[in-house]
Structure formats: structure tokens, C-alpha cells
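Novice: Quick one, fold the following:
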Amino acid sequence: MAPTLPPSRQASYSLKDGDSFLVCDARGDIHGGDEADGLFHDGTRALSRLRLSLDGTAPTLLSAAIAQDRVVFSAHLTNRPLPPIGGSAAGQGVIHVSRSRFLWQGRLHERITCTNYDRVPVSVPLVLEFAADFRDMFEVRGMERARRGSYPQAEARGDRVVLHYDGLDGVSRRTVLAFSAAPTVLDHGMARFECRLAPRESFELYMEVGADAGEPSAARHRRAMVHARRALRARRRSGARLHGGGLLFDAWVERSRTDIALLASDLPSGRYPYAGIPWFSTPFGRDAIVTALQTLWLDPDLARGVLAYLAERQAAEDSSFRDSAPGKIMHEARKGEMAALGEVPFGLYYGGVDTTPLFVLLAGRYLRRTGDRAFIDRLWPALERAIGWIERSCDADPDGLLAYARGEASGLSNQGWKDSEDSVFHADGSLPQGPVALVEVQGYVYEALLAMAMLARGRGAHDAARAWEARAGRLRETVESRFWDPDLEFYALARDGSGRMCRVLASNPGHLLYVGLPAPERAAHVIAQLGSPRFDNGWGVRTLATDQPRYNPMSYHNGSVWPHDVALCAAGMARYGARRQATRLLGEVFEAATHFDMRLPELFCGFPRSAGEPPIAYPVACMPQAWSAGAVFMLLHACLGVEVDAVEGRILIDHPQLPPGVERLRVDALDVGGARVDLAFERVGDRVLAARAAGPDDVQVVVRL
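Specialist: Down below sits the predicted model:
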């Protein structure tokens, strides 16, 4: 569902740890109101204002950055002229103010340092304004509520202030701001510190913001920072390593790897990548599965955590409000007051038609990648329930397809990955009536059935395996006969509830290539069209061709470029042998990344590429976004042609390609059934050579050039 808020007034910076995240401007300030900034915890904005000033005057920004490890935000500021206090006024640019902050275990830790570089003593009136509106994330996104809870009187005393909110859900929430030094003035919305600084003297203030009182100090700040950095470093180190592609390319890879580590939360079931900041910093089913698929060849542990978490939250009952049915896999989980009260269905919501087949698909690929039959055995009951829901749903459809129709108006009207209200339509631009069967979803079901057959055969259930294979074959025939449009030389986007096809050229059939459903000659037509200017804008594949109704390069789903979508299309092209086309797309997305500070956003506008101009940003895109960060790994996988089969103890490298400008690349510590293998790729003339660089000989490495 597309965000509706206006863009922030200036560049924003974000931090995340667990179920907490923070968005601020370059000065480190939080403005609140209708802005999408603040300190959020469990889906509630716990701090909606935090502004630093020098006696009411905002300091001048020198620079702002988040450290390379993505843990610590820092801003460097300086004063405008300070008013005289018992003497002459301080000149401009003589006070240096630095702010350094990070999140750890639900708390914001901040250090503020003021240093006097004037030649005379200076009085520095440091003022912090703060507020906590305790608005639910859906309110911040623009939803109106008929009523809210109450705000008990704030408590301000000594070196701390406590802000309260009693929610309609019966939960009392509070935000405590604690300081290492008692302010000169402290009330429910402001703390003032009078600092008299000699030349070269500094004043250092530590602040903590959390649900309970802390005791801020330099030592406590340092210890918490060490723990925060150590935790993120451990997540970054998981899986194989990529390097040697050159400074810029390696920077993109490392930035993407760090963003996935940042967005991943260590849950009891394992690591789980939250979707994106600010709108989707919570568990999503589809996003996490796609991110796990993107990184599976390098780091299968992430897929294991995703599968375990989703299995634990599999639906057990029918609910039209939550769009749930026994066996379905979760689309979205939210905490917060509105979800708890049922004002929105997204506390635990199942309105994603594709998440369940993608769950089964991921389980099959996880087994091939790892050979971890013990985990699949534990997951098997959930897989049976998931395929059971798929089969019952397909049996109820006149064409045997998996279709969706929301249960109530509060749910999502479209339940594929393009879930905005106008993303599915007919050739005349009209919106279809449900149930809607999306073309790519049938592809996911096709591979899910084959995955179940493979898993069942490994368990000795040969009759069940044959039945699932037969069903997959029938579905493939149905897709080929119903969705292929010979006039378009392309697959239709969807089938509506009356049986009418949505004859629209969209990127969705690229996902059909990803699972290998189309006949080769039809796949060739799809690949050619996706590579044509009507789809490819020079930065990647648009979600909709330029000559289609509802095309709008500034829209959320109807003509924009989504990096994860480009990666899936490229992986599909490579599956049909079009590895050079996939490599071209990798080059385009890489060049786009260089204009986004090596961090691909959730999406960007689909305007055609112009010489000397950067891609055009979509103003409220999430950044970082997990499946955008993961796009580089799926694109590389498509180009290198690396397939790891731990069941057979083999690595196959099929006609490898390297991105433009990358002459060599290393993949180190690739886990194959517990053995670690290093691979090396190098361009020699017009060919790319590949070989084992290190690792045991009992892992077979097969290279096809």
C-alpha cells in the first residue's frame, strides 16, 4: 500500500535496532507533526520532537553522516552569533556542537558536546525541546482516528522528565528523557543548560530516551555503543563474502550487506529482516521471503530464520477481517494501539495471496541449498498446511488458479506485491472485479507444487510427490493457455472474477521466468519486451510499459522502477540463458545505486534515463529497504550463474558473466554442507573464467563456459 505523506523538509537519517527505529534530519532534530520522523518503538512514536538550539536559534549545519557500520549517527554544527550575557556577543562559527547517537535495546543514547573555539570565555545556552505524541504508525501515515487516549501530566524533576500516554487499548506508555547533568530549567517540553566555557573548553552532555529511566554517563554510553556495534557486526559476518570488484562495486555490496544486517532483528526463531524504514519497519511475509531468496546462495541462515518465524504464525482460523484461512502464511505483523484495538487488521494480517506459495518455494530452495533435512522435517506440518490452503483455493476457482478477493473493505484491495489500489487493471484502464488471479502468483504456485513433490520424495512419500507433480503440470498448461496473448506476444497481467483477462504489459511475467514456467520460445518474447525501451528506462525495468493505460513514471506501481522487481526479472532471464541481458540490468542498477549513495531505495521514478542526469527519486520511498538492499545479490547470482546443491555436494557455475567495469570477483567462504569453498571469477578477453580458489576437493565444482 503506497504511503501518502509528503516528503520530509530535508534529507533524513535513520537508525534501527530490534523493534525501535529513529528518523531525524541532518541536524539530528525531530520535528514530528505530519512529518515521518521520530523515535518509534513497537509501532508507536515515542518521541515526536527533539530540537537542539542555542538560546532558541538553530545552529548551522556543517555535516551529518551515519558511520559506515550503520550504528552511529553524527552531526557537526556551529553557532550563529550568540547574544551577549554579561559581556560582548560571541561571533559566528566559534562554538562547535557535535551530536552522536545510536539505538540499543529500545533506548536512544545521545552525546552532545559543545566546544568553545573563541579566544574569550563564552556563555552557551543549550536548549533541547522535546515532545511525545505517542501516535500510532498508521496515524503518522495519515489515517484519522475518531478518538485517542489521554495524556496524564508530565513529570519533570531533577535530571529527567517522564511523558505519559494512556492508550485506549489499556496500555500505559511512557517516554523518559534522562540527562547526565541536571538542566538549569526543566519542564514538560524543554531542558535548558547554561554552559560557561573558557577558550578550548568543552561541555559534554549525555542523554538517554526510553520507556524507563536510565542513568546516562560517559561510561554507560561507551558500553552500550560497544554492544550495539558488536551485535550488528555479528549479523554482517553471516554468510559468504564478496570482494574484489573494485572500490565502487565493493562499496555497494558492503552497503547492501550492512543494510540487511541493520534491518534484521534477532528473534527467538532466528534472524528476520524487517521490510523497511520508516513505513515498514516490522515483519512482512513477502518482503522477508524475497530477501531470503536474494541472499540464499550466500547466507542460507537468513532463510531459515524467515521460514521458522512464518511457520510459527501460520493462520489457524478463518477471518474475513484479517483475510486469514487455515494454512495461510502471514503478510504483515504490527504492534501498536490501532492494531491491538482492531482499528486496522494488520496486527496479524494474511492478505497476501503470494506469501503462502513463496513460503513453500523458499523451503524447497533452502533444502537444495543446504541439505538441512532435519529443519525441513520440523517444518513439514506447516508446509502441508500451506499447500493444503493453496490446493483448496485452486479447487474453488473455475480455472484452478490461485486468486484473491479481500474479505472486508479494511483489507488490501490488491494482494500481490503490487498492492496499491490501481495496480491491476484492464487494457481500457478499468479496475477488475475479484477474485483476481495474478500471472506471477500462478508461477509461484507452480514451483511450490514442484517443491512439495521434491520434499515428499525425500521423505519417501512417492504417491504424494507424483500427485503434486501432476498438479503442477496441469497448472502450467492452464497458465500457457489462459494467460499467453499471441497479439501482445506477452502474458496477461491477471484474470478477473468474470474470466476476462487483463491484457496489460506489466513486469509481472518476469517473475514467471524466475520459476521457469514459460515455454522457451515464449520466454524469449518476454525477455525481448522487458529489455525494450518501453520497459527498460536505462536504470532498470519499469513495472509497467510506457504505452499502457495508467502508466505514470511517478506512480507507486504503474511505471516506477523497483530494484527487487528488476532482480527477479534478471534472474528469470538468466534462467533461460539470457545471462548477458541480466548482466546489462545489473550494470544499470549499479549505476543507479551510485546516485543514491550506494543505497538503493524501495523504488524510484520510471522516467527515461537522460545523459548526465541521475535517476529521479520517489519522494516517500523507504530507505533502507530489505529487498532493495538484497537486489545486488540476486543480480550477481543471475550473472555469475552459481548454483549450490548441498544435497549433491556440488557447485555448478554456468556461463558466468561479470558486471560492466568489474574485471574480477571473489566469493569466499561459500558454505556447502559444512565445507567452505572460495570461488574466483576473472574477465579474460570477451570471456569470464571461473575456478575454485580454495576449499576441499570433496565438493565438486563444475564450470560451464
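Novice: Could you use CA atoms for every contact and neighbour count after this?
Specialist: Will do.
Novice: So which residues make contact with stretch 30-41?
Specialist: By Cα atoms under 8 Å, 6 or more residues apart in numbering, the surrounding residues in contact with stretch 30-41 are 5-8, 19-24, 45-51, 106, 140-142, 278.
Novice: Report the buried residues of that stretch.
Specialist: I30, H31, G32, E35, A36, D37, G38, L39, F40, H41 (16 or more other Cα atoms under 10 Å).
Novice: Doesn't the third one belong to a helix?
Specialist: No: under DSSP: H, G, I helix; E, B strand; the rest coil, G32 falls outside any helix and is assigned coil.
Novice: What is the nearest of the buried residues of stretch 30-41 to L635?
Specialist: A36 (31.3 Å; Cα to Cα).
Novice: The closest one should be in a helix, yeah?
Specialist: No: counting by three-state DSSP, A36 falls outside a helix, being coil.
Novice: Please generate a structure for the following sequence too, so the two can be compared:
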Amino acid sequence: MIQKVRLGEEWYILAAASPVDERRRVLKDNETFAVFDRFGDAQSIGLGEEGIYYGDTCFLSHLEMQIGGMRPMFLNSTVRGDNGLFVIELMNPDLHPGTDEAIPKGVLHLFRAKLLRNNASYEHVRIVNFGLERIRTSLTFLFGSDFKDIFEVRGFNRTRRGVDLPPQVSVAEVLLGYRGLDEIVRHTRVEFDPAPQRLVQDQAEFQLDLAPKEEAHCYLTIGYEEGQASAAPRPAYFEVYRRCDEEMRARQQQRCRISSSDPLFNSWVDRSTSDLIMLSTRLRDGEYPYAGLPWYSTTFGRDGILTAWEMLWVEPQMARGVLGFLAANQASDMDPARDAEPGKILHEARNGELARLGETPFRRYYGTVDATPLFVGLAGAYHQRTGDLEFIRSIWTNILDALSWIDEYGDRDGDGFVEYARHTEKGLAQQGWKDSHDSVFHHDGQLAEAPIALCEVQGYVYDAKVQAARLANLLGDHEMARRLESAAAELKREFNRRFWCPEIRMYALALDGSKRQCAVGASNAGHALWSGIATEEYASQVAQSLVSADFFCGWGVRTLRADEVRYNPMAYHNGSVWPHDNALIAAGMARYGMTDKALQIFTGMREVSLYMDQHRMPELFCGFEKRPEEGPTLYPVACSPQAWAAASVFYLLQACLGLSFDAAQNRVCFRNPRLPDFLDSLSFRDLAVGNATVDLQLQRYPHNVGINIVRKDGNVSVVNLA
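Specialist: A predicted model of the protein is given here:
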């Protein structure tokens, strides 16, 4: 399993085992998510992540179905395209050999269907006898709960835990309970319909007696309850299924829909769309994309912001939900134990037992250097996309507080650059998006000393000030706008003077606490193109480096150049490939007119999607060189799905099309659009611009793209700029 231990006052996550089956299946509904194996079971083996979770608690850690006392034989399983239903098909092995009740393999067909809704898992099991003789055997469910916190599942070792409560068993249900050290009582209610012939605290057994072609059905509901146990009846399986199906269809209709001439690309887009719908959780301020399953099913500031940014042209309301939540949870006081400072934007929020007890610092944790400028940047980008100035007014105080944090707390030594250093030994040592302990270092491999000024963060700050200046002008504060514009221009000059490293023909990864360059070739430099802080000359050199053989492995841009001393294609941040990182880099290249290089990245990512189970783009994969007729090498503990990885396809598409919006003029703008070779044609349906919508048909030509308006509803224009 994954072990999380303290070494040298750092947090590490060590993988001490491989996943038993890479083809695990995941479901999620708001705060509830489930990880099953392909049989539909959950077992405490491999990484130990299988189970059903509510928030940060595993409320069912063991679930196993047996036929005749044996595990069924696998036929097939899939999660439906919209992620609403997990369907499994099984058959019996040879049962009871040498007896009068012997059943040859493949006579019984077992069908399982699972879905999540309203803090519960619902399952329908159907057994059909396709034999010629009457069959008598048993169907058994084994189940249990350890009520572990997600950090315990990840390997956090606790010196003491709460107490398990005595199980309560009735005719058709079992109630399991746990009283945590936080004094919260958590219950798991396991219900069967019809009632089994035998039911004990960890097992239910049904006796089957089926004539030829006869079938039997049973239904299993597993619900989570916190505090006082409730006996309120839950709706029946098919009623829940109907509601889920209707809701999923409605949610898919609420966004721009994309289709193309390439069925495989369509599968990537459709799976990404469904993953983002599944990962999005309804909060008070709107929907928020939770970062990823299974380890990061919660609000992350940086992840939520970048996911919303990638999705902004498709679904702008996601950005509004992210901005609203982060504004409401912005730090207002100094709190070293949480790395919190006034105006700082949240890194991560947790609600499990360990977070409540303070055994981890992550209940409301602010140890991120980049979420705050990215928050301001997203606010500006959201307004450009929507023209929604009233919402900007509603969070303007939060934007001003974020800008104050940048200048007063982010710039620790007054040199104009934003640095980080943790305040608590429990916190993250590295606080950029590459937050592994060894991700920031010098050319000789020596780790950089804090406070550290990351290359990409200066670009985020530059963009934040540019965007805030534009918003200040719109809100009538022209003096503030002038100050911000001047500060952004000065930052750009100093950044290009201090961070450019001729030896590596790139921007340095960072400046350490002594203001020495970390002269390391890393993908972070590509983000300087995305933010616009790079000069034209330096942008060209960075882009050329990133598509060279030392960086581009054939699938995508590695996080670290292959000749660096800490390069390792199997490392989390020092040689792997991250789809969201590649999407931002491609957008940066297109920004500077190097769309041909962006298309190279787009094509590599599309080929990755062909090899991924269910065409689902994972959080990351290993950075090994692409080899003929072989797929990319998976990273064993990557989250899949992961929000910003799922959103990467939409941002790659936007980058290559040069797609932008002028909300004030109700215009859709394409600047030097290009499509990759695998897309001959592309269509957008219900692309929203203000209160109008438009359907577009795009056709690829050798050096440009033809754009036709198929339908428009309302006042909207489409401009193709050379």
C-alpha cells in the first residue's frame, strides 16, 4: 500500500506496492466516491484504495460477491460513457464438482449495475440460469468497514484511533459504526432487498433455486450517515437510476458540445466531459471541480483554478463557482500552522477525522504560492469570456486582498519577485505545482534553499497585475490601473533580466534564497509563455527547447530535461509527463505565434488518449521515450480521472484555434486557427457568448481553417483574424 512517513521533517508518499489491477473503476456523486476493481468488488489489497468514501472517510472498505462460495469468472465491465453507471458481467466457475449439485462453468450469468447518489451506493444484481437443468447454489456478499481517514489509506500511521461500535443486525440490514477521536459518530448502513436467508455483521447469503431460463434479482444499498443514525427509507434502485439518468443528460446539455470527424478524438472529448461533470461538486457558491480520484477528491485552489481556466471557453460557469468558493475561503489572518496569511488563496481543504483533529494541517491549508495570483488571473479571464462585471464587483475586495498578499507577503524581501517558504514543519516544503520535496534544485542536484522564487509564479503574478489593471479601469479606479500596469511592466523587465539563463537557453527553474539561479531545464519555463511574461526572443528559444528530443518524448513535454542530474522518467515531477502542463505550454506557444509546435503537443496527447483505458487522460504518465507500436508507460499511483488532465483536451483545442472572446462586442474570435492532421472537421454546438449561442462548423485546410456559422440564436458575430 502507499505509505506516508516523516523523513527529515518532510512529507513523503511512498508506493510500497503496485495496483492489483490498473483497470479499476471509479464513480463519484458530489461528496461520495467509490473505487472498485473490474469485478465490482472492493478489497484491501494492492494500494488499498478500493472502497466507498464519503468525503475523506472510507465507509465501506470491503465488498465481495461470491457464487457458490467462489469468486465469479470475469466477462466484461465498463463505466457508461456519462460515468453514471458501472456495469459488470460475470459467470460462474465450475461449482460443487463431484456432487449432485455440480454446476458446470458458464451456466449462470451474473449482472451487476452500480451507481452513486445522495451519499449512498445502489446496486442491482441479476442472476440468470442459461442451463438445461434446475440449479441450486448460494449468492454471498462479504462486507466490512474500517472507517479509515483517506490519509490513513494513503499510509499515515496513527498512534491511536477511535472505537468501533457494536454492529446492529436486523432482518435485512446491518448498521456498522465508529466513534472517532473527534467525537463524531460515523455509520455505514448496508441494506438488502429482498432479505437474505442468512445475515450477520459481515456477510449476507441468498439461496438460489433457479429453473432453466429463470432469473433472480437482489438489490444492495450502502449508505453513509454521520451523527445520529437515521432509519429513513431510501428510494428504490430504479427510481434512483431514473433520476440520475435525467440529471446527467441535463448537465451534459448545459455546455458547448464538441464533435469531430475523428471518432477516437470524440471518445477522448466525451470521456473528458463526463469526467469533469463527475468530478464537479455542487457547493454553495456553484460547482467546483474536485481535483482527482482517489487521493484528491476535494477542493484544491490551484487545481480548481487551472481546470476552470482550461474549460472557460466551453463552460464559463465553472470558473464562477471556483472563484466564488475561493473568495469565500480566502485567508484573513496570520496562522503559521496552516501557512495562512491575509489575502492568500486556499491550497487544500479536508474534512476527515485527521484534519479535524489537526493531525494533518490540511483542514484549511494555504501552503501554495501560486493559487493567489492565479485567482486574480482567472477573475480577469472570466470577465473577458463573459462580460460579467457584476460578479467581479462582488469579489473585488477579494481580488484587492489577493493583490495585497502578492506585494506584502508574497514578495518577502521586496525584490519584486514572489517567493515561498513554509511556516510550519508539517506543511509542504515545495509550494508550486511541482510540490515534490526534490522538485526544485540546482544544476548539480543540490536542493534549493527557501525562500524560493519559481519561474512560472512570476508569470502568474505578471498576468494577475495585467488583468487586475484592466478590471480596475472598468470599475473606475484609473490610478490603481496605472500602478498595476507599471508594476507589471517592471516585473516583466526584471524577470527577463534575472531569470534568463543563456547556458540552458531557457528561463531558470527558480531563484533560491540567495538569489542564485537554479539553472535547470524544466517545463516550468513554458508557463512563462502562457502568462505572456516572456520576451519574443526568449519565448522562441524556450519553445524550441521544449520540443527538442531532450524534452519531448514523443508523447508530450517532460517536466524535466533528460540531461538534468535529477532526471528520472518515473519521478512524479522530475521527468514524467503531465497533460495539463502540456496544455498550458501549448497555449503559450500559440500565444507567441508558434502554433506548429502547439500542434505537435496536441498530436502527442491525442495518441496518448488512444492507449488509455476508457480514453481517460490520467494525472501523469512516465516520460520514457516513445517506442514503435508501444503505448505510454503508466505512473502507478496517478489519479485517474484528474480534473486538470481531463480539461487539457479543451485547452489544447482552444490554443491551436487561437480561440478567444470579446464579451463586450459579443464576438467569437479565431486568430490564425489551425487544426491537427487527425481532425478534418470539427463542430461546436451551443457555444455561448453572452445571452447568445452559436453553432459552428470548422474545416481543416493545409495552412488555415474554414469557419461556417451553422446556426445562431441572438446577437453574436464570428471573426477569423489572420
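Novice: how about T44 of the first structure, what's its match in the second structure?
Specialist: Correspondence of T44 of the first structure to the second structure, assessed by TM-score structural alignment: T57.
Novice: I figured its match hits I150, correct?
Specialist: Yes: here T57 of the second structure reaches I150: they are 5.8 Å apart, a contact under Cα atoms under 8 Å.
Novice: Can you work out which residues contact both of these two?
Specialist: Among the neighbours of T57 of the second structure, those also in contact with I150 (Cα under 8 Å, 6+ apart) are G352.
Novice: ok so, going back, from the contacts of stretch 30-41 of the first structure, which would you call buried?
Specialist: Of the contacts of stretch 30-41 of the first structure, these count as buried by 16+ other Cα under 10 Å: 8, 19-24, 45-51, 106, 140-141, 278.
Novice: circling back: could I get the contacting residues of the match of T44 of the first structure?
Specialist: Residues in contact with T57 of the second structure (Cα under 8 Å, 6+ apart) are F147, K148, D149, I150, G352, E353.
Novice: Also D136 of the first structure?
Specialist: By Cα under 8 Å, 6+ apart, D136 of the first structure lies in contact with G43, T44, R45, G336, E337, M338.
Novice: Repeat that for A494 of the first structure.
Specialist: When contacts are taken as Cα under 8 Å, 6+ apart, A494 of the first structure is in contact with V424, V436, A437, L438, V439, F483, M501, C502, R503.
Novice: ok, the aligned residue in the second structure for it to A519 of the second structure distance?
Specialist: Taking TM-score structural alignment, the alignment pairs A494 of the first structure with A510 from the second structure. For A510 of the second structure, the distance to A519 of the second structure equals 8 Å [Cα to Cα, to the nearest Å].
Novice: So G324 of the second structure sits against E287, correct?
Specialist: No: using Cα under 8 Å, G324 of the second structure makes no contact with E287, being 9.6 Å away.
Novice: ok, so of the buried residues of stretch 30-41 of the first structure, who is nearest H511 of the first structure?
Specialist: A36 (32.3 Å).
Novice: D19 of the first structure versus the closest one, what's the distance?
Specialist: When A36 of the first structure is compared with D19 of the first structure (using Cα to Cα), they lie 17 Å apart.
Novice: Repeat that for A146 of the first structure.
Specialist: Counting by Cα to Cα, the gap from A146 of the first structure to D19 of the first structure is 27 Å.
Novice: What about the aligned residue in the first structure for R320 of the second structure, how many residues nearby?
Specialist: Structural alignment (TM-score structural alignment) places R320 of the second structure against R304 in the first structure. Applying other Cα atoms under 10 Å, we find 23 other residues in the vicinity of R304 of the first structure.
Novice: Does R304 of the first structure touch Y272 like I think?
Specialist: No: using Cα under 8 Å, R304 of the first structure is not in contact with Y272, being 9.1 Å away.
Novice: any idea which helix or strand comes after the longest strand along the second structure?
Specialist: Secondary structure of the second structure per DSSP state E: the longest strand is strand 215-226. Counting by DSSP states H and E, the element after strand 215-226 of the second structure in chain order, helix or strand, is helix 237-253.
Novice: who does that following helix touch, helix- and strand-wise?
Specialist: The helices and strands touching helix 237-253 of the second structure, judged by 3 or more Cα pairs under 8 Å, 6 or more residues apart in numbering; DSSP states H and E, are strand 108-117, strand 120-129, helix 263-279.
Novice: Which part of the first structure matches the longest one?
Specialist: Using TM-score structural alignment, the residues of the first structure aligned to helix 263-279 of the second structure are 247-263.
Novice: and what of the second one?
Specialist: Equivalent residues of strand 120-129 of the second structure are located at 107-116 in the first structure, counting by TM-score structural alignment.
Novice: gap between stretch 249-269 of the first structure and the chain center?
Specialist: The chain centre lies 10 Å from the centre of stretch 249-269 of the first structure; the measure is Cα atoms, centre = their mean, to the nearest Å.
Novice: scratch that, stretch 577-586 of the second structure is what I was asking about
Specialist: For stretch 577-586 of the second structure, the distance to the chain centre is 14 Å (Cα atoms, centre = their mean).
Novice: whereabouts in the first structure does it align?
Specialist: Against the first structure, stretch 577-586 of the second structure falls on residues 561-570 (TM-score structural alignment).
Novice: Run through who's touching the matching stretch.
Specialist: Contacts of stretch 561-570 of the first structure (Cα under 8 Å, 6+ apart): 507, 510-511, 513-514, 539-543, 581-583, 585-586, 589, 600-606, 627-628, 630-632, 634-635, 638.
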